[in-house]
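Peer 1: Compute the structure for the input listed below.
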Amino acid sequence: MIEEQARVVALEAGAVWVETRRQSTCGGCSANAGCGQGLMDKIGVRASHGHVRALCDLQLQVGDQVVIGIAEDWLLRSALLVYLLPLLLFFLCAGLVQSLGAAEPWVIAAGGSGLLAGWLALRAVNSRLAHDRRAHPVVLRAYLPGTAPLV
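Peer 2: Next up is the predicted model:
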């Protein structure tokens, strides 16, 4: 289970919206000097807080400090799906059209079509997983008032 500390900002039936503090890992990266993301973090362009909806069975109030978590296997599956599916479809479509002897503009168009097909497939999978409780972050525990670290 991957855990993150958060602060409750809104309540829903069976869920809460929490605010997490985004932490950059740019300080430990060897490409920090030439990286656009590192530059954006240094000048403060990116928001430092993110809002996440987490399932919750606890009685919480706005401002409570909690720990949210998501299963590692779901996070890994999601990352593989989001990054690899469009890329694989891009290469598959472009390679198929190229093997048929088509001109380069058609190969490029086929690659773009593969990316679009990957994006549409991801939307379909996402709408199906939206109702699967295992794919959502959950509140694991809440801190007692006065004992929580600041988020």
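Peer 1: rest of the way, CA atoms for contacts and neighbours
Peer 2: Fine.
Peer 1: Show me which parts of the longest strand seen in the chain are buried, residue by residue.
Peer 2: The longest strand of the chain (DSSP state E) is strand 2-12. By 16 or more other CA atoms under 10 Å, the buried positions in strand 2-12 come out as 4-11.
Peer 1: Here is a second sequence; please produce its structure as well for comparison:
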Amino acid sequence: LVVGQKVEVGIPENSLLRSAMLVYLTPLLGLFIVAGIASLWLSSELAIFCSGLVGGVLCFLLAKNIARWWSKDVGFEPIILQIGL
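Peer 2: A predicted model of the protein is given here:
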């Protein structure tokens, strides 16, 4: 490689899909599941909303920790796909 040379990098598709699902679906599922369970016990819509929000935030934090753990995986390291002239 030479300074100024164009390089195309990427990560494997399955790693990209796994990380996208983790980032987008985990908090959303946490929100819906916790709000659904809260709706069985609580009658106030505000309390159900707050419970769902807490579930979403907790699952976001869980996803953040899982992503930190996955970052050590070799499958998430970028690889050189193409070297331009």
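Peer 1: Can you pick out the most distant pair from the buried residues of strand 2-12 of structure 1?
Peer 2: Pairwise distances among the buried residues of strand 2-12 of structure 1 were taken by CA to CA; the largest, 18.4 Å, belongs to 4 and 11.
Peer 1: list the contacts for residue 51 of structure 2?
Peer 2: When the contact criterion is CA atoms under 8 Å, 6 or more residues apart in numbering, the partners of residue 51 of structure 2 are 31, 34-35, 38.
Peer 1: Mean distance of the host helix or strand of residue 92 of structure 1 to its aligned residues in structure 2, please.
Peer 2: Assigned by DSSP states H and E, residue 92 of structure 1 belongs to helix 72-99. Once fitted to structure 2, helix 72-99 of structure 1 is off its aligned match by 0.8 Å on average (mean CA distance after the TM-score superposition for structure 1).
Peer 1: whereabouts in structure 2 does the next helix or strand after that helix align?
Peer 2: Downstream of helix 72-99 of structure 1, the next assigned helix or strand under DSSP H and E is helix 104-129. Counting by TM-score structural alignment, helix 104-129 of structure 1 pairs with residues 45-70 of structure 2.
Peer 1: Just the buried positions in the matching stretch, please.
Peer 2: Neighbour counts over stretch 45-70 of structure 2 (16+ other CA under 10 Å) mark 48-49, 51-60, 62-63, 67 as buried.
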